[in-house]
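Peer 1: any chance you can model this:
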Amino acid sequence: MSRRLGGRWVAGVAAVAAAVVVLVSCTGGRQAEPGFRAGSVDLADPYVPGSGNGGYDVAHYDLGVRYDPAHDRLTGRAEITATATQRLSRFNLDLSGLDVSSVTVDGAPAEHRRDDGELVVTPRDGLGSGSRFTVEVAYAGVPEPIADGVLGSGGFQHTDDGAIALGQPHSAATWFPVNDHPSDKATYDIEVTVPDGLAALSNGVPGERSSAAGWTTWRWAEGSPMASYLTTLVIGDYRVTTGEHGGKPLVTAVPTGLPATGPEAASMARTGEIADFLATRFGPYPFESYGGVVVADARIGYALETQSRPVYGPGFFRAGEPNYAVVTHELAHQWFGNSVALARWGDIWLNEGFASYAEWLWEEHDGGRSAQRNFELQYAATDWSRRTLDPGPGQMFSTAVYKRGALTVHALRRTVGDDAFFEILRAWTTERRDGTATTADLVALAERVSGRSLGTFFDTWLTGAAPPALP
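Peer 2: Below is the predicted model:
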């Protein structure tokens, strides 16, 4: 994700009713049997208390939503496939606001209740450890955004011409039931039905569109595992450009109220070129589609690396010039943060440090300052009292995470040499592709590839309170 603070980067359902299908754990007829127990109500990540749920692992979400902007009303269908990781009597899904009318587990009606932002599901029969199951949830209502406190309002937000569902670390639970933590990635099929004339953009490969009775259904498929906060919906009056790059679809969109030759469109036009450059440094592009969406709503004061199709807030283009730095940052996240996702939010520098460093690589490649010069300037400007690793919930999007993180990446390059450094990056994106990772995982890999002990190096650059010696 990119933010702009003080002038710097801080980083298809046409039916009216819908049902959400979710794979989860249950309590029911076998609840009293020994060994069956409820799944945990959150994953104990101190950065996002209450988010995520235990006892199961989601493999796939099949979502269908219908949105009526005139009444700000959403109806939804989701079919989620999951596997129980324990003997489950009951399980939770994260869901904010929306009203649930029915839930089934493997086709059988299941008891359900709401507990604030949780949907608590008790199946008729307990679920055995290792068993694969499906849950359907029918829901509807007026979606409500989430007050983030750091980035501002996130989640599903009504706009003048439609809606935007976007946010980090939360947004997904405002428009579908979900295990809302990046450690439980899943694949997605998403159908979005909107009034004719509006675009409905989401993640992944575009599918066939269909229209009936004044409504159009847009279809999207993300076949690579995706963290829930990387899902998005952008609905409204957009100029959508669909092409191909490297044999894969490339879909970009800009509000129709902006000029076709403006800085927003010019920035989106270099998406494929920038992704190709990053592939020479990080390894093959990890997904089956490319793209980007510019939004005009000033409430979106950030850019977010939503998988395969980043979303860019309007502030990044206010200077009237193309902004290739932010495009580079969000595209770099497709490797660092999306394909290789966080196991816990305290390691967010693994996302933002590498994406910020990618900006330096692109600037050098595009004829600007060298990565080394950017390193020198940022080193001199850094407040070393602020830690990069495990910075605390209120500092997740701080300069220490972004810029000190980038300093750490370049210092690693200087320490191990270019050959080992780029081998480390490519090994990371290859070996950890489609999975999750921690800082300890990166340290172990860097030590293995370089043949050097690097624990003290990472401690000094990520958490030390004094300026490290320059490598």
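
Peer 1: use CA for all of it now, contacts and neighbours both
Peer 2: Will do.

Peer 1: gap between Arg257 and Phe421?
Peer 2: Heads up, residue 257 is Gly, not Arg. Gly257 is 44 Å from Phe421, where distance means Cα to Cα, to the nearest Å.

Peer 1: neighbour-wise, which of these two wins?
Peer 2: Phe421 (21 against 10; other Cα atoms under 10 Å).

Peer 1: the longest helix belonging to the chain: how far from the chain's middle?
Peer 2: Counting by DSSP state H, the longest helix found in the chain is helix 349-365. Relative to its chain's centre, helix 349-365 lies at 18 Å (Cα atoms, centre = their mean, to the nearest Å).

Peer 1: could I get the buried residue list for it?
Peer 2: Across helix 349-365, burial judged by 16 or more other Cα atoms under 10 Å covers 349-364.

Peer 1: what is it packed up against?
Peer 2: Here helix 349-365 touches helix 271-282, helix 324-332, strand 340-342, helix 371-381, helix 405-416, going by 3 or more Cα pairs under 8 Å, 6 or more residues apart in numbering; DSSP states H and E.

Peer 1: what is the first one packed up against?
Peer 2: Same thing as helix 271-282. Secondary elements touching helix 271-282 (3+ Cα pairs under 8 Å, 6+ apart): strand 290-294, helix 324-332, helix 349-365, helix 418-431.

Peer 1: relative to His410, which of those is closest?
Peer 2: The minimum distance between His410 and those falls on helix 349-365, with 7.4 Å, by Cα to Cα.

Peer 1: return the set of buried residues in the helix or strand hosting Ser102.
Peer 2: If you go by DSSP states H and E, Ser102 is part of strand 99-105. By neighbour count on 16+ other Cα under 10 Å, the buried set for strand 99-105 is Val100, Val103, Thr104, Val105.

Peer 1: ok, which stretches of the stretch 1-150 of the chain are strands?
Peer 2: Along the stretch 1-150 of the chain, counting by DSSP state E, counting those that start in this stretch, strands occupy 2-5, 8-9, 19-21, 37-38, 56-68, 73-84, 88-94, 99-105, 108-109, 111-115, 118-122, 132-141, 146-147.

Peer 1: wait, Val293 sits on Val311?
Peer 2: Yes: contact criterion Cα atoms under 8 Å: Val293 and Val311 qualify, at 4.7 Å.

Peer 1: next up, for comparison:
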Amino acid sequence: MSRRRTVLLTLGAAGVAIAVACAPGLAVAAPGDPGSPRYGHGADGAGDPYFPLAGNGGIDVLHYDLDLDYTPAPPAPAPMEGRLDGVATIDLVATADLDRFNLDLRGLTASEVTVGGKPMAFTQTDNELVITPRPKLKTGSQAQVVVTYGGTTIRPTDIEGALYGWVTTRDGAMVVSEPDGSATWFPVNDHPTDKSTYSFEITVPEGLVAVANGLPSAAPSTADGRTTWFWDAPDPMAAYLSTASVGDYVVNEYVAANGTPIFDAVDPSRLGAATADLALTSDMLVFFEELYGPYPFNSYGAIVDDDSVGYALETQTRSFFSRNAREGTIAHELAHQWMGDHVSPERWADIWLNEGWATYSTWMWNEHRDRATAGETFDEFMSLPADDPEWDFVVADPQPLGLFAGPVYDRGAATLHALRVKIGDDAFFELAQTWVERFGGGTASTQDFAGLAEEISGLDLEEFFDVWVYTPEKPVAW
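Peer 2: Predicted coordinates for the structure are as follows:
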């Protein structure tokens, strides 16, 4: 993602209150044996310390089929409010014996829930849809859950106050959900540790284009003034990387030099410079494949909107850009497809592995384009004085309000360059490719990365990682 904060923030008392609000689910004792729990309540969070209510326990979602019907906000001066109605068909597996389980859903109201085709009892709070299946779910059993829901859409904001999730616009919707905004537009297990496949049917007013992840699964169909767009995303994906953006887009489809199908959707107001820079995508794919191995998904492309948010997100297979589709940002978001999308953070504290790799990838792309070398960019960064706020930061534990702070990006990239110098080019690029091969399709942590770096280099790197990602001081020796 390209959304950076130059002012470093810390989590205050409100964050503590959130943290203690998430309690583990209660277990129900087996009949005749009060000391032996049997069926329990799936937890209302996946256990991430930064976002205790994000994700859920006791379930593993295999597939989401999202049937969405959306009407954008009317012209000004009417309120910036749209209307979204959806049916989410969710195939999941119980990972515990459950007498109830949760899905994340926020700002929209569920009207009906079925499990296995039968209506089920449910309740809904601000962030949680709590479903009580009957019969209860046993560990390993599969279930199909269908949630009918809907409501007015507005412009939700994340913990920092930045727009995210399903963001209503006059001509459609900007859909970017990092870190926990997917719950603003569909019922979901909203944490990277539960990756799933997706399919989409998105119905919008005729003349608008609805763009999601993956590839079109059928030609758009129009009836009664509304058009339905069909998309299929068969590669495992973290929920925050899903999108269903809607707008007055100009579509460009082609095949990149490495054979990857490309689908770009660009707002007419952003044609020109953005289109010229997007034309470099084909060369970038070839370049990054040389560094990280084969491109991991079935397609790629971009969504370029005219919303004034001013950031970009590496939505899987279809990176989103708000006004700033420029060469460096395009390289950053494309590199994320390997580093962040295919290999995703195990906890949000590990986000430097996403942003550090993407930023360092841009450094290497710039060197490839005969600009400053990665070493020169590293030296420029290291010229910052020791009392610069950039150094007063724990990269591997940025706190919820520091996820998109500058050091996560720049010090993260500098960490990778320093590691490259320490272990040598051969070991470093073997590390990069092995990282993608070993953890691709899942998640990994800072500890996983450090362990793999030691495994491949044969070096003891404990002091290196302590200095670079755990110590809030300028590194001087490692």
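
Peer 1: TM-score for the pair, please.
Peer 2: Remark: TM-score between the superposed chains equals 0.90 [TM-score structural alignment, normalised by the length of the first structure]; 443 aligned residues with a Cα RMSD of 2.1 Å.

Peer 1: re the thing from before, neighbour count winner among Val293 and Val311 of the first structure?
Peer 2: Under the criterion of other Cα under 10 Å, the comparison of Val293 of the first structure against Val311 puts Val311 first, with 29 against 25.

Peer 1: so the counterpart of the more buried one in the second structure: helix, strand or coil?
Peer 2: By TM-score structural alignment, Val311 of the first structure lines up with Phe320 in the second structure. Here Phe320 of the second structure is recorded as strand under DSSP: H, G, I helix; E, B strand; the rest coil.

Peer 1: now do the nearest residue to Phe320 of the second structure once chain neighbours are set aside against Asp267 of the second structure, distance only.
Peer 2: Nearest residue to Phe320 of the second structure in three dimensions, chain neighbours excluded: Ile303, at 4.7 Å (Cα to Cα, 6 or more residues apart in numbering). If you measure Ile303 of the second structure against Asp267 of the second structure using Cα to Cα, the figure is 8 Å.

Peer 1: identify the residue of the first structure aligned to Leu285 of the second structure.
Peer 2: Counting by TM-score structural alignment, the partner of Leu285 of the second structure is Ala275.

Peer 1: which ones are touching that match?
Peer 2: By Cα atoms under 8 Å, 6 or more residues apart in numbering, Ala275 of the first structure lies in contact with Tyr285, Thr328, Leu331, Ala332.

Peer 1: closest to Ala165 of the first structure out of the residues you listed?
Peer 2: For these, the nearest to Ala165 of the first structure is Leu331 (19.3 Å; Cα to Cα).

Peer 1: and the closest one, what is it in contact with?
Peer 2: Counting by Cα under 8 Å, 6+ apart, Leu331 of the first structure touches Thr271, Ile274, Ala275, Glu305, Pro310.

Peer 1: could those be laid out in TSV, adding distance to Pro177 of the first structure?
Peer 2: As requested, the contacts of Leu331 of the first structure are exported to TSV (distance: Cα to Cα, whole Å):
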residue	distance to Pro177 of the first structure
Thr271	32
Ile274	35
Ala275	32
Glu305	21
Pro310	22
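
Peer 1: farthest-apart pair in those, please.
Peer 2: Pairwise distances across those (Cα to Cα) peak at 14.4 Å, for the pair Ile274 and Glu305.

Peer 1: okay, those two: which has more neighbours?
Peer 2: With neighbours defined as other Cα under 10 Å, Ile274 of the first structure and Glu305 compare such that Glu305 has more, 29 against 20.

Peer 1: what's the spacing between the more buried one and Ala110 of the first structure?
Peer 2: From Glu305 of the first structure to Ala110 of the first structure the distance is 36 Å (Cα to Cα).

Peer 1: ok, now Gly368 of the first structure?
Peer 2: 60 Å.

Peer 1: neighbour count: these two, which is higher?
Peer 2: Using other Cα under 10 Å as the criterion, Gly368 of the first structure and Ala110 rank with Ala110 on top: 21 against 11.

Peer 1: wait, that one touches Val120, no?
Peer 2: No: applying Cα under 8 Å as the test, Ala110 of the first structure and Val120 come out as separate, 10.1 Å apart.

Peer 1: how many other residues sit next to the alignment partner in the first structure of Asn213 of the second structure?
Peer 2: For Asn213 of the second structure, the aligned position in the first structure is Asn203, judged by TM-score structural alignment. Per other Cα under 10 Å, the neighbour tally for Asn203 of the first structure reads 29.

Peer 1: over to Val255 of the second structure?
Peer 2: 13.

Peer 1: thought it was touching Ala279?
Peer 2: No: contact criterion Cα under 8 Å: Val255 of the second structure and Ala279 do not qualify, at 11.4 Å.

Peer 1: give the residues shared as contacts by the two.
Peer 2: By Cα under 8 Å, 6+ apart, no residue touches both Val255 of the second structure and Ala279.

Peer 1: now render the helices and strands packed on helix 271-282 of the first structure as JSON lines, adding distance to Leu389 of the first structure.
Peer 2: Formatted as JSON lines, those follow (distance: least, Cα to Cα, whole Å):
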{"stretch": "strand 290-294", "distance to Leu389 of the first structure": "29"}
{"stretch": "helix 324-332", "distance to Leu389 of the first structure": "19"}
{"stretch": "helix 349-365", "distance to Leu389 of the first structure": "6"}
{"stretch": "helix 418-431", "distance to Leu389 of the first structure": "18"}
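
Peer 1: so which of those is nearest Ala84 of the first structure?
Peer 2: Ranked by Cα to Cα, the member of those that lies closest to Ala84 of the first structure is helix 418-431, at 25.7 Å.

Peer 1: what range in the second structure matches the helix or strand just after the closest one?
Peer 2: Per DSSP H and E, helix 418-431 of the first structure leads on to strand 435-437 as the next helix or strand towards the C-terminus. Residues 442-444 of the second structure are where strand 435-437 of the first structure lands when matched by TM-score structural alignment.
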